[in-house]
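A.B. asks: here is a sequence with its predicted model. Questions after.
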Amino acid sequence: MNAKVVVVGSLNMDLVARAPRLPRAGETLAGDSFCTVPGGKGANQAVAAARLGAGVAMVGNIGDDPYGLQLRQALEAEGVDCQGVSVCPGVSSGVALITVDAASQNCIVIVPGANGLLSPESVQRCDALLQAAEVIICQLEVPSETVAWTLARARSLGKRVILNPAPAVGPLPAHWFANIDYLTPNESEAQALTAMPVNDLDSARRAGERLLQLGAGKVIVTLGAQGALLVSREGSQHFPAPVVQPLDTTAAGDTFIGGFAAALVQGQEEGEAIAFGQRAAALSVTRAGAQPSIPYLVELAP
């Protein structure tokens, strides 16, 4: 299967502890369970797109440690092309320390490891993959100069470009926006990108309009249980979320992105692709873990 979706981004091993609640500063809590789960926003999005019907290639870095081997094997098991996944000698793989409470909310500390060494030159060596793609996806868990280079190269190749601005801690560089077809922040990320409060549909629309003014092609603000809001120069459209009982919200946003991209390369129109991504994300939050929670296409059959 040719890789029509190329994901340039992070691979992390998620170290997940479940506890009754999130600890306060300086507090030690007794947890309920612990597991290690392949994750990272880039790898999660690659797995989601692959499980949901797309041919996918991953470009990223792993360390020369047992976690790195497990991360590569997890992608290969899903049929993801890993020729663009490089091993960094003497460096740990990225890890994410995740605590999930009884209400399914989480807090996360990320140690980039090998992800921090993904350079523009690393991506350039995979240019054949970029040239063959239809959709190229980036996030913010690898160096910003690498994201900038990839966005610009994807635009020069005429590809559809998705930037998931996660984790966002402030505004994006101004010159990035013209290279983005779909900017996909959640509420907190939209607030960080615009310095505007985002807590409902109206404020999400205003933030989306601001990001359009800055030059983004279109903006999809994901709002959890409130659904998603597409903001474009033609106006805005709200997509209500399917109603589910959440267990673990980890990777829900990544599942949405992967599903959205997979639907686009399979020829679905924009609104259908958003709704498809939402259905996949809704199913994912009813399950624990990052990649283990991501559904397969057959599970979303009407």
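C.D. replies: Okay, I see it.
A.B. asks: make it CA atoms for all contacts and neighbour counts henceforth
C.D. replies: Noted.
A.B. asks: ok, which stretches of the stretch 1-150 of the chain are helices?
C.D. replies: 41-51, 66-77, 120-124, 127-132, 144-156 (DSSP state H, counting those that start in this stretch).
A.B. asks: and those helices, which is most packed in?
C.D. replies: helix 41-51 (a mean of 31; mean count of other C-alpha atoms under 10 Å).
A.B. asks: comparison target, given below:
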Amino acid sequence: MDARPPGHVAIVGSINVDFVCRVAHFPHPGETMHVRDTTTGPGGKGANQAIAVARLGMPVELAGQMGDDPLAQVARDALSDAGVGTRFVRVQQGGGTGRAFITVNDAGENQILVHGGANMALHPDDVPGLARVLDGARVLMVQMEIPADIVVRICDQARAHDIVIIVDPAPVPPDGIPDALFTLATVMTPNETETQALTGVLPTDADSARAAADILHGRGVECAIIKMGARGVFHSTRDGASGFVPPFAVTAIDSVAAGDCFGAGLARMLAAGAPMDRAVRYAAACGALATTRPGAADAAPTAAEVEELLARE
């Protein structure tokens, strides 16, 4: 493995280009409607999280795969401009860079269609190269926008090196996530929809979130963090410690990538050695700020903005 500065956040995940449309309401089946605005920019949960970590002033390295099409340069430029390390990003010859088609309504809600492209073309033979990103890392972040078996293999290697593993189980595959990820995860961070898919419980308050978290602990998760958007965040550990972070008072206009920014804040704090309750509150502030501006990676807050919000609340 290459020599690396100690303490960085390693991310293995997806790299997309997002095409965002803003509309008054989501179209009904068969409806044709004009959009108010369109934007194109970097996306994919892996890239979003990497840019968000970099915005918070933490060294970050991303491993993944993009195509050799024109969209790849859009993604690579955005990552480089944000200060994300990309030397472990592979290029699939003849492949297409992942892309997402996002519709955002006036309530700030979103609907997202993703074509994985090169992200989903990763093969087990690629794992040794991807795993080089772990050398010197304190925290690993993974998501489910690359093949699940790749995620498991990377987490296996991270666990062998005592690296904190944050599993964002999004999007939950139709057949669920591999059982191994529940035991490999140091922290799992599902939102309401993902929590229901994984546990059968829809969390709407601290009590229902606790019930869902208990199921995750029973499956092996060491720390469960249940993100409930405007209802706050519940977190608990397998040894019985728990806490609740109420929602921050912000004006939300766009929830795209709020979960990615939450994860970035969590990773930044855990990499710095912060206790879990402080890390979750910091992460919740990052997620809240991300909802106050449009875009995916572009919505990620800076460390100064997060500290200002925390000081106000």
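C.D. replies: Sure, I can see it. Quick caveat, the model's predicted, so the values are computed rather than measured.
A.B. asks: on that earlier part again, of all the helices of the stretch 1-150 of the first structure, which lies closest to residue 110 of the first structure?
C.D. replies: Proximity to residue 110 of the first structure (C-alpha to C-alpha) singles out helix 41-51 among these, at 10.9 Å.
A.B. asks: so that closest one corresponds to what in the second structure?
C.D. replies: Taking TM-score structural alignment as the measure, the second structure aligns residues 45-55 with helix 41-51 of the first structure.
A.B. asks: name the residues that touch the matching stretch?
C.D. replies: Applying C-alpha atoms under 8 Å, 6 or more residues apart in numbering, the contact partners of stretch 45-55 of the second structure are 9, 11-16, 42, 59-62, 64, 79, 82-84, 142-143, 145, 257, 260-261, 263-265, 267-268, 296-297, 300-303.
A.B. asks: just the buried ones from these?
C.D. replies: 9, 11-16, 42, 59-62, 64, 79, 82-84, 142-143, 145, 257, 260-261, 263-265, 267-268, 296-297, 300-303 (16 or more other C-alpha atoms under 10 Å).
A.B. asks: quick one: contacts for the counterpart of residue 187 of the first structure in the second structure?
C.D. replies: Structural alignment (TM-score structural alignment) places residue 187 of the first structure against residue 192 in the second structure. When contacts are counted by C-alpha under 8 Å, 6+ apart, residue 192 of the second structure touches 202-204, 226-229.
A.B. asks: strands along the stretch 51-200 of the first structure, start to end?
C.D. replies: 56-63, 81-88, 94-100, 106-111, 135-138, 160-163, 182-183 (DSSP state E, counting those that start in this stretch).
A.B. asks: just checking, what packs against the first one?
C.D. replies: Here strand 56-63 of the first structure touches strand 5-8, helix 41-51, helix 66-77, strand 81-88, going by 3 or more C-alpha pairs under 8 Å, 6 or more residues apart in numbering; DSSP states H and E.
A.B. asks: check the fifth one too.
C.D. replies: With contacts taken as 3+ C-alpha pairs under 8 Å, 6+ apart, strand 135-138 of the first structure sits against strand 5-8, helix 144-156, strand 160-163.
A.B. asks: now the ones you listed as a markdown table including distance to residue 104 of the first structure?
C.D. replies: Shown next, in a markdown table, are these (distance: least, C-alpha to C-alpha, whole Å):
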| stretch | distance to residue 104 of the first structure |
| --- | --- |
| strand 5-8 | 27 |
| helix 144-156 | 30 |
| strand 160-163 | 26 |
